[in-house]
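Chemist: can't give you the sequence, but here's the structure:
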């Protein structure tokens, strides 16, 4: 068990060279991690969490909503597909189920998941191309599974789930425990954690939400780190001069032919995966630039000692983030 504080979310952004939000609400996911209090959806500057083993049968992840400077809320859910879909996809060379790589993703936009169907419901649609893994050899996902970059329509929606002991519905989408308001449920209200998650976001004038996804153990390490410095990491969605230096080193070694653009996008990801597979073997090709990969590339990862004050992430104090009619922070 560990206590995740708002300052730790800032540190996770810093450590991974993710762009810091300037205003509004941000979504985040922690894979393999659950809230201790599964029914507490309140906004606070801290929450208790615990690392959990992914089993593809039950929700074993945390989805979060964060308004910098005003706290964050956590919800049980899943960031991996359920075994029902993975099993069916296995016989189709992995087509039909996927697992999103960790990283920073922009533009989860208000919209309808499964529009036109009886299960269609208000959710958060993602239509951009994303880096995903597909498995064709077993019923879980690991570094041996192929990476594709495509538009899998991995939205963020209701899990159709009673709780963390129940099953859930996801072929690769990010899902929150609960049931949605939709025709197949005779338009009964949203339930469970999904009711709170949906209500918080849909009460805002904000239409698009950024989302960063990490492993639960990443958050645990930062939370338990104390005052020690953190070593930077680079992964999909990282931005900045350190990414350019990574691209330069990959180019020197003939693994990267793209632009030096400070953006860890698909070309940089594929270059890192190929470099790792060549130098360490496929079992080490996770697409994340940590100390071992950096050393092999002659790249120095800086330590993150002085974190930006939380106040720097907050917009103008006079600018209301939530409507006066519905403020989930009250």
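Modeler: That came in fine, so what should we check first? Small disclaimer: the values here were computed from a predicted structure and weren't measured.

Chemist: Going by C-alpha atoms from here, please, whenever you check contacts or count neighbours.
Modeler: Will do.

Chemist: ranges for the strands of the stretch 1-150 of the chain?
Modeler: Assigned by DSSP state E, counting those that start in this stretch, the stretch 1-150 of the chain shows strands spanning 2-5, 26-31, 33-35, 46-51, 61-67, 71-78, 99-100, 103-113, 121-125, 130-134, 146-150.

Chemist: structure B:
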């Protein structure tokens, strides 16, 4: 048993080293699964034929030949704030585990990029995608996202806790001010609110709502900002009120969703947020919701062999984000 565990640890260490070497050789810039949709064929064409027929052909081609599609469409590699936030947190964790200075240096490098490249023109620090993307509305390049900003915020929060440098706590407070002053906040009943995903929409999306609430509670506790915590609880109350009987949450709020959409990695996001909120508050309602959701996740989002499913009913497509989230979610809880 001990020998098997040792082999697994060695495999993980080799995989991390190989990935780190690849990043060192190739740099921070890369592609995103949705970046090709910023092409004018998708965003500016007024032709129904172009958007539907040609667009579907491109989507199909991209599924099988992702690199070729990007070369043909001249889609550049970009540095993505979400990736940089995740890199920053990952290198901090690796430094904490190994005490190797090169991981600390890389964490500082990615952190510096984030400090120098926020979205501009808002009341607090925030970050978005380096490409436009189509949801129910079109979201232009660099429009700040609550999810991306919360992920970057987590990296800043970790760095503050690791170093004690107050500037990083001030960055976290600035992020909270963005959430409270630039996102749209819809009232959805008594003591229930939902934060929008970006300043441009009024989407009711449970995982992004929880990302914001979790961050507000962490920083509210640290700064003794009662207003942050009270606002966060209203968002939490809304999301908890929409939990399904089987323990899951739909991606969209019920007033906007129609069909209940559930996928692997967004479920993992929400579960980790609920866990973090529970750790910060010791709230029994949050714990009970988390327990039910995690039971659903373990029972419905994996095959019997442990392969992460894309949805409760569909294994395919095998999604690297789902695989990564499965590791992260289980290891967090």
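Modeler: Arrived safely. Note that the structure is a prediction, hence the values are computed from the model and not measured.

Chemist: Would you pull the TM-score for this pair?
Modeler: TM-score for the superposed chains, counting by TM-score structural alignment, normalised by the length of structure 1: 0.24, backed by 141 aligned residues with a Cα RMSD of 7.0 Å.

Chemist: can you tell which of the strands of the stretch 1-150 of structure 1 is closest to residue 215 of structure 1?
Modeler: When the strands of the stretch 1-150 of structure 1 are compared by Cα to Cα, strand 26-31 sits nearest residue 215 of structure 1, at 4.6 Å.

Chemist: Next, the angle strand 61-67 makes with the closest one.
Modeler: Angle of strand 26-31 of structure 1 versus strand 61-67, following axes from the mean of the first three to the mean of the last three Cα atoms, to 10 degrees, is 160 degrees.

Chemist: For strand 26-31 of structure 1, which outside residues touch it?
Modeler: 54, 60-67, 78-80, 209-216, 219 (Cα atoms under 8 Å, 6 or more residues apart in numbering).

Chemist: if we go to 7 Å?
Modeler: Residues outside strand 26-31 of structure 1 that contact it (Cα atoms under 7 Å, 6 or more residues apart in numbering): 61-67, 79, 209-216.

Chemist: now, which of these sits nearest residue 194 of structure 1?
Modeler: residue 63 (10.2 Å).

Chemist: I figured the closest one hits residue 72, correct?
Modeler: No - contact status for residue 63 of structure 1 versus residue 72: not in contact, 10.5 Å apart, counting by Cα atoms under 7 Å.

Chemist: okay, the two: which has more neighbours?
Modeler: Regarding residue 63 of structure 1 and residue 72, a neighbour count based on other Cα atoms under 10 Å identifies residue 63 as having more, with 29 against 26.

Chemist: quick one, longest helix in structure 1?
Modeler: helix 266-280 (DSSP state H).

Chemist: residues of the next helix or strand after that helix that come out buried?
Modeler: The helix or strand immediately downstream of helix 266-280 of structure 1 is helix 291-296, counting by DSSP states H and E. Using 16 or more other Cα atoms under 10 Å as the test for burial, helix 291-296 of structure 1 gives 293, 294.

Chemist: Likewise for stretch 162-180 of structure 2?
Modeler: 168-180.

Chemist: Name the residues of stretch 320-328 of structure 2 that are buried.
Modeler: Buried residues in stretch 320-328 of structure 2 (16+ other Cα under 10 Å): 322, 323, 325, 326.

Chemist: Stretch 58-72 of structure 2 now?
Modeler: For stretch 58-72 of structure 2, using 16+ other Cα under 10 Å, the buried residues are 58, 62, 66, 69, 70.

Chemist: tell me the SS of the last one?
Modeler: The three-state assignment at residue 70 of structure 2 reads helix, by DSSP: H, G, I helix; E, B strand; the rest coil.

Chemist: ok so, going back, relative to strand 130-134, how tilted is the longest helix of structure 1?
Modeler: Put simply, helix 266-280 of structure 1 runs at 40 degrees to strand 130-134, going by the same axes, to 10 degrees.

Chemist: Flag every buried residue along helix 266-280 of structure 1.
Modeler: 266, 267, 268, 269, 270, 271, 272, 273, 274, 275, 276, 277.

Chemist: out of the residues you listed, who's nearest residue 198 of structure 1?
Modeler: residue 266 (30.2 Å).

Chemist: Who are the contact partners of the closest one?
Modeler: Residue 266 of structure 1 neighbours (Cα under 7 Å, 6+ apart): none.

Chemist: could you measure it against residue 100 of structure 1, distance?
Modeler: 13 Å (Cα to Cα, to the nearest Å).

Chemist: Repeat that for residue 130 of structure 1.
Modeler: 7 Å.

Chemist: do residue 125 of structure 1 as well
Modeler: Counting by Cα to Cα, the separation of residue 125 of structure 1 from residue 100 of structure 1 is 14 Å.

Chemist: for residue 220 of structure 1, same thing?
Modeler: 20 Å.

Chemist: next one: residue 275 of structure 1
Modeler: Here residue 275 of structure 1 is placed at a distance of 21 Å from residue 100 of structure 1 (Cα to Cα).
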